[in-house]
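>>> here are the coordinates; sequence isn't available:
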């Protein structure tokens, strides 16, 4: 993946901060142009890291901006930081998304009984290396949690970096508990309560919170990849009453939204100009205490 680099603009923790993706120095779409699969047999996938482990700035692939850079989410005109839920500081894994996937809100899944959340498929990577925002990790799939967040389906795919020391020993969801006891339970509990400090109800899960195996997770990935293909091919509109997605891309063959590299939306991306992270409100680092369930 050496041909893929990032173009960083502005300081983290500011409204101006952007992380664009490039291929051979040309800006591309993080959502549409980075390939989902990293191997011909489709057993290794590309994960885009949005939020590194132990951090909590809610950075994500932005659907509303052309070329879909990583941007920190905004709520009530303020940058969004996920609360630290004791005893965790931010996210306990590298969190991100699979490119070229889409949880279509018009498609009700038979197991969740709700439509998708209109985002790329969420992924959390459980290896030992701390990633960085904008990193493209090659990962293999282990399982999935069927989160239902605010009445929307929000699958959380469990993966591990193929270069992690434990990667050869982790091949399905059952191996995770064997080699990382407690991680799945802690992850499930975190997803259940992470919005409670903000006054929201607990989240629910399909399958009573059971983490489903690799075969099931692979089916979810294929399904959401097919939904993305319908979107980027023009089979379904990119804008409806339910959603509004920027679908401009440079590399998707047969897409009606494909543009040349001299398109103004490409040439208009500012030059690489990173800045040191801006300070944040100290209250963002406080722990929130939420009663957790016993397993």
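Okay, I see it. All values derive from a computational prediction rather than experimental measurement.
>>> rest of the way, CA atoms for contacts and neighbours
Will do.
>>> just the helices in the stretch 1-150 of the chain please.
In order along the chain, the stretch 1-150 of the chain carries no helices (DSSP state H, counting those that start in this stretch).
>>> and the longest strand for this protein?
Longest strand of the chain, by residue count under DSSP state E: strand 136-149.
>>> Buried ones in that one, by neighbour count?
By 16 or more other C-alpha atoms under 10 Å, the buried positions in strand 136-149 come out as 136-149.
>>> Just list the residues touching residue 18, thanks.
8, 9, 10, 69, 70, 71 (C-alpha atoms under 8 Å, 6 or more residues apart in numbering).
>>> Make TSV from the buried residues of strand 136-149 and add distance to residue 205 to it.
Supplementary listing: the buried residues of strand 136-149 in TSV, determined by distance: C-alpha to C-alpha, whole Å:
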residue	distance to residue 205
136	28
137	27
138	27
139	24
140	23
141	20
142	18
143	14
144	11
145	7
146	5
147	5
148	5
149	8
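>>> Show me which of those is closest to residue 251.
Distance to residue 251 across the buried residues of strand 136-149 (C-alpha to C-alpha) is lowest for residue 136, with 17.1 Å.
>>> and the gap between that closest one and residue 5?
Separation of residue 136 from residue 5 (C-alpha to C-alpha, to the nearest Å) stands at 9 Å.
>>> also this one, for the comparison:
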């Protein structure tokens, strides 16, 4: 299952999800969080190789590894397409901070999760960042934008971004040839030495070339294990349920969905198609200024 893969900045509506039946769906709301729950929503998925069913979750790929375009689920737009983030009407790219080229993992999000900006986390003391939970996928394959893959959750890091909790899950594609070797965060240390340290370095400094300060972390930058990560996910899933059932204030978030039973935001396929058809194709994106080819050396 995957979205249309349109180039970074090429159109206003890249990455709109369609299920196996050709129906329009929201990658934020309509893809089941848990693998195996797709029968409930009628959305097919590839069979994963792991038997750890409780720890098999869907990841929506936003940014393939080694690329720089800052693509993300557009949470405030109808049906939440994947599109390039913009700043001052220019497409955003993440900087290359030596020795890292672009994103150092396949980067994406867990569907049907929401980090509630009104909910203060008991462990970090900060509220959520108003987005789905981010995923750093560490498998061997470079995935494609818009792919939906089953992942095994291994641990989590608590980034504190401008006073907000921004959880970063560490996961591996369940269909990766080495997935069976990875069951918890310590296995990453054992089988991919240096990867967690590189993750800390990347997340700490990636905004510095923009003139922003270094990012901070809760727990002194300690990675929490799988059990802790699954508790974080469960909490964010419950927050999403409240959001999509209109039991809390979602502010500017768009909760339009096509398949969430009993949601007051649920639309028909005719309404979904009307939304898509109403969006005029944008002109081809301009070439970037070349910043994704520039390297930054920060001396740390």
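That came in fine, so what should we check first? The structure presented is a predicted model; accordingly, all values stated were derived computationally and were not measured.
>>> After superposition, what is the TM-score?
The TM-score (TM-score structural alignment, normalised by the length of the first structure) is 0.91; 282 aligned residues with a C-alpha RMSD of 2.0 Å.
>>> so of the contacts of residue 18 of the first structure, which ones are in strands?
8, 9, 10, 70, 71.
>>> Could you report the neighbour count for the last one?
This means residue 71 of the first structure. Per other C-alpha atoms under 10 Å, the neighbour tally for residue 71 of the first structure reads 25.
>>> Would you mind finding the match for it in the second structure?
Aligning on TM-score structural alignment places residue 71 of the first structure opposite residue 83 in the second structure.
>>> okay, which residue of the first structure is out on the far edge from center?
Relative to the centre of the first structure, and counting by C-alpha atoms, centre = their mean, the farthest-placed residue is residue 262 at 28.8 Å.
>>> and it, what pairs with it in the second structure?
In the second structure, the residue matched to residue 262 of the first structure (TM-score structural alignment) is residue 270.
>>> again with residue 94 of the first structure
In the second structure, the residue paired with residue 94 of the first structure is residue 106, using TM-score structural alignment.
>>> My guess is its match contacts residue 145. True?
No: judged on C-alpha atoms under 8 Å, residue 106 of the second structure makes no contact with residue 145 at a distance of 9.1 Å.
>>> Which residues are in contact with each of these two?
The contact sets of residue 106 of the second structure and residue 145 overlap at 61, 62, 63, 64 (C-alpha under 8 Å, 6+ apart).
>>> List the contacts of the residue lying closest to residue 191 of the first structure once chain neighbours are set aside.
Residue nearest to residue 191 of the first structure in three dimensions, not counting chain neighbours: residue 203, with 7.0 Å by C-alpha to C-alpha, 6 or more residues apart in numbering. For residue 203 of the first structure, the contact set (C-alpha under 8 Å, 6+ apart) comprises 147, 148, 149, 150, 191, 192, 193.
>>> Also residue 73 of the second structure?
27, 28, 62, 80, 81, 82, 83.
>>> What number of residues are in the vicinity of the closest residue to the second one other than its chain neighbours?
I take that to be residue 28 of the second structure. The shortest distance from residue 28 of the second structure to any non-neighbouring residue, by C-alpha to C-alpha, 6+ apart, is to residue 111 (4.9 Å). Using other C-alpha under 10 Å, the number of residues around residue 111 of the second structure comes to 26.
>>> Same question for residue 159 of the first structure.
Neighbours of residue 159 of the first structure (other C-alpha under 10 Å): 29.
>>> which position in the second structure aligns with it?
Following TM-score structural alignment, the counterpart assigned to residue 159 of the first structure within the second structure is residue 171.
>>> average offset between the helix or strand encompassing its match and the first structure?
Assigned by DSSP states H and E, residue 171 of the second structure falls within strand 164-173. Taken over the aligned residues, the distance from strand 164-173 of the second structure to the first structure averages 0.4 Å (mean C-alpha distance after the TM-score superposition for the first structure).
>>> from what I can see the match of residue 159 of the first structure touches residue 140, true?
No: using C-alpha under 8 Å, residue 171 of the second structure is not in contact with residue 140, being 11.9 Å away.
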